[in-house]
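Undergrad: Build me a model from this:
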Amino acid sequence: MGLIFRIRKKFGFLFKWFFKKDRMKIGIYGPPNAGKTTLANRILRDWTGDVMGSVSNVPHETRRARLREGVRIEVDGKSVTLDIVDTPGLATKIDFHEFLKYGLPEEEAKRRAKEATEGVIEAIKWLDDLDGVLLVMDSTEDPFTQVNVTIVGNIEARGLPLLIVANKIDLPNASPARIKAAFPQHPVVPISALKGLNIDSLYKAIAERFG
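TA: The predicted model follows:
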């Protein structure tokens, strides 16, 4: 595994060409409440008629990675079959007091904080088993955060293809341009996973980037 990792890091494009797979394992990453599961549900509904899981306004609703295999996307004659991993929200610090604000009992809040912390560790470990990443960012917020910078650096260090999804463009204060300015080295696709706005452009980018 170590040798393959070093080869892929140094010769990413050649590695992809020589070791091209029939199916690509793609992780959906991002901070809590960026819309990762909403995006996963949108993709699955559009291409399989199914959903990945439930969503909530409470942060860290997804506390364990969820895998859905064999999702085939076809756009403009190009197709790609994905195994999609919906990962827990990434955070540098998880405090149980954060959950108390949403009316959860203290015992439940502490349990959720513990599970969310374990979920962050699991999400980072998944990077070693992926072929590419969809990084979801909330386009209404400042993208230049420690979480975003750290995960982009981790993805780049592994030589993984990255597609940044600027989510929530349906909201009035959305600014995908801020995300493009913060990470100009990577393609950025503005969408609303909830409303389905510009989702066809994302599918086209996925087919081109990961196909």
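Undergrad: Going by C-alpha atoms from here, please, whenever you check contacts or count neighbours.
TA: Noted.
Undergrad: all helices of the protein, in order?
TA: 2-10, 12-18, 36-47, 97-100, 106-126, 146-157, 176-182, 199-210 (DSSP state H).
Undergrad: Next, the structure of the following sequence, for comparison with the previous one:
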Amino acid sequence: MVRKLIKKLKGAFSRLFGRKRVIRLGIYGEPNTGKTTLANKISMDWMGKEVGIVSEMPHETRTIQKVEHIEVKAGKKTLVMNLLDMPGLSASVDFKEFTKFRESVSNTDTDFKDLKVSDLKRIAEEEDLSKTGKKAAIIQRLKAKISKKELQTYVKDLKIKVTAKKGKKISKASARKIAEEATKGIVEAIKWLDNVDSVIVMMDSTKDPMTQVNIMLLGNLEAKNIPIVIAANKIDAKNSKPNNIMSAFPQHPVVPISAKEGRNLENLYKTIAENL
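TA: The predicted structure follows:
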């Protein structure tokens, strides 16, 4: 009751003084549901930068990742948000599961040498540079003309695929450290429920949504009167069944999306704005 009253007062002051309200939007959910993929997509679309590393390993995100003051068009409204990509929530963390994976390496810092000759020629053409010669010669001309930051922009704009860099296999010692960090991240994410204004609950539409984590998370959010929008992610997958999520949680708005492909995000933004 008190929380709702405070929100109404904040909204009234914002309208009175013509200020746009900045909401703290948390992205919560189980590991590997696409939280960071969605955060990256939103941040790249509206800010031109990524939030964090995406990998197949669960609990890749072990600290709260923030991007502040993102302005997103939501229908006729503009959402101004501080985006919070939360660590994945789980009932337990076993260090042994991490030993199956390799350490993640960020691909956001692409170097000239990481690109194929054909892609280097495309960039050279955009810069009106000569495309002749071997790879080293083309790279030399590009380096003299554009910065590393500008290269990242070309990679994004020209949709150049960069081969993922592989890290070394995770040792048992590293796995134990990851498990410890993941556990701390879960605790921190739960504490932050007292500081968010709205939450996107990410669910994998290819899996059964009736999990202990999902039920407990939604229960906590409901008890705190925090606005909830469920994102039924991975609708790009053939075995996607977003209707299962809608049937499981009919009391909450469910928006089928593909964070990977950026599908139906406009509807997601609109639904968030409507439920504030």
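Undergrad: just to revisit the earlier point, which of the helices of structure 1 is buried the deepest?
TA: helix 36-47 (a mean of 21; mean count of other Cα atoms under 10 Å).
Undergrad: and the direction of it versus that of helix 199-210, what angle?
TA: 90 degrees (axes from the mean of the first three to the mean of the last three Cα atoms, to 10 degrees).
Undergrad: By how much does helix 36-47 of structure 1 deviate from structure 2 on average?
TA: Helix 36-47 of structure 1, aligned to structure 2 and superposed, deviates on average by 0.7 Å (mean Cα distance after the TM-score superposition for structure 1).
Undergrad: Now find how far off-centre that helix is within its chain.
TA: Taking Cα atoms, centre = their mean, to the nearest Å, the mean C-alpha location of helix 36-47 of structure 1 is offset from the chain mean by 11 Å.
Undergrad: what's the answer for stretch 13-22 of structure 1, then?
TA: 22 Å.
Undergrad: ok, now stretch 196-211 of structure 2?
TA: Offset of stretch 196-211 of structure 2 from its chain centre (Cα atoms, centre = their mean): 13 Å.
Undergrad: same deal with stretch 168-185 of structure 1?
TA: Per Cα atoms, centre = their mean, the centroid offset for stretch 168-185 of structure 1 relative to its chain is 16 Å.
Undergrad: What of stretch 102-117 of structure 1?
TA: 23 Å.
Undergrad: got JSON lines for the helices of structure 1, with distance to residue 76 of structure 1 too?
TA: Shown next, in JSON lines, are those (distance: least, Cα to Cα, whole Å):
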{"stretch": "helix 2-10", "distance to residue 76 of structure 1": "29"}
{"stretch": "helix 12-18", "distance to residue 76 of structure 1": "21"}
{"stretch": "helix 36-47", "distance to residue 76 of structure 1": "15"}
{"stretch": "helix 97-100", "distance to residue 76 of structure 1": "44"}
{"stretch": "helix 106-126", "distance to residue 76 of structure 1": "31"}
{"stretch": "helix 146-157", "distance to residue 76 of structure 1": "28"}
{"stretch": "helix 176-182", "distance to residue 76 of structure 1": "25"}
{"stretch": "helix 199-210", "distance to residue 76 of structure 1": "8"}
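Undergrad: residue contacts, the nearest residue to residue 45 of structure 1 once chain neighbours are set aside?
TA: Nearest residue to residue 45 of structure 1, sequence neighbours excluded (Cα to Cα, 6 or more residues apart in numbering): residue 51, at 5.8 Å. Residue 51 of structure 1 makes contacts with 40-42, 44-45, as judged by Cα atoms under 8 Å, 6 or more residues apart in numbering.
Undergrad: ok so, going back, looking at the helices of structure 1, which is nearest to residue 168 of structure 1?
TA: Closest to residue 168 of structure 1 of the helices of structure 1, according to Cα to Cα: helix 176-182, at 9.1 Å.
Undergrad: State the span of structure 2 onto which the closest one is aligned.
TA: Counting by TM-score structural alignment, helix 176-182 of structure 1 falls onto residues 242-248 of structure 2.
Undergrad: Next, the mean deviation of that stretch compared to structure 1.
TA: Aligned to structure 1 and superposed, stretch 242-248 of structure 2 gives a mean residue distance of 0.6 Å (mean Cα distance after the TM-score superposition for structure 1).
Undergrad: neighbouring contacts of that stretch?
TA: Residues contacting stretch 242-248 of structure 2 (Cα under 8 Å, 6+ apart): 203, 205-206, 208-210, 232-233, 235, 253-254, 256.
Undergrad: Any of these buried? List them.
TA: With burial judged by 16 or more other Cα atoms under 10 Å, the buried subset of the contacts of stretch 242-248 of structure 2 is 203, 205-206, 209, 232-233, 235, 253-254, 256.
Undergrad: Taking the residues you listed together, which two end up most distant?
TA: 206 and 253 (18.2 Å).
Undergrad: Columns distance to residue 270 of structure 2 on top of the contacts of stretch 242-248 of structure 2, output as TSV?
TA: Converted to TSV, the contacts of stretch 242-248 of structure 2 look like this (distance: Cα to Cα, whole Å):
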residue	distance to residue 270 of structure 2
203	19
205	20
206	24
208	26
209	23
210	26
232	15
233	16
235	19
253	11
254	12
256	13
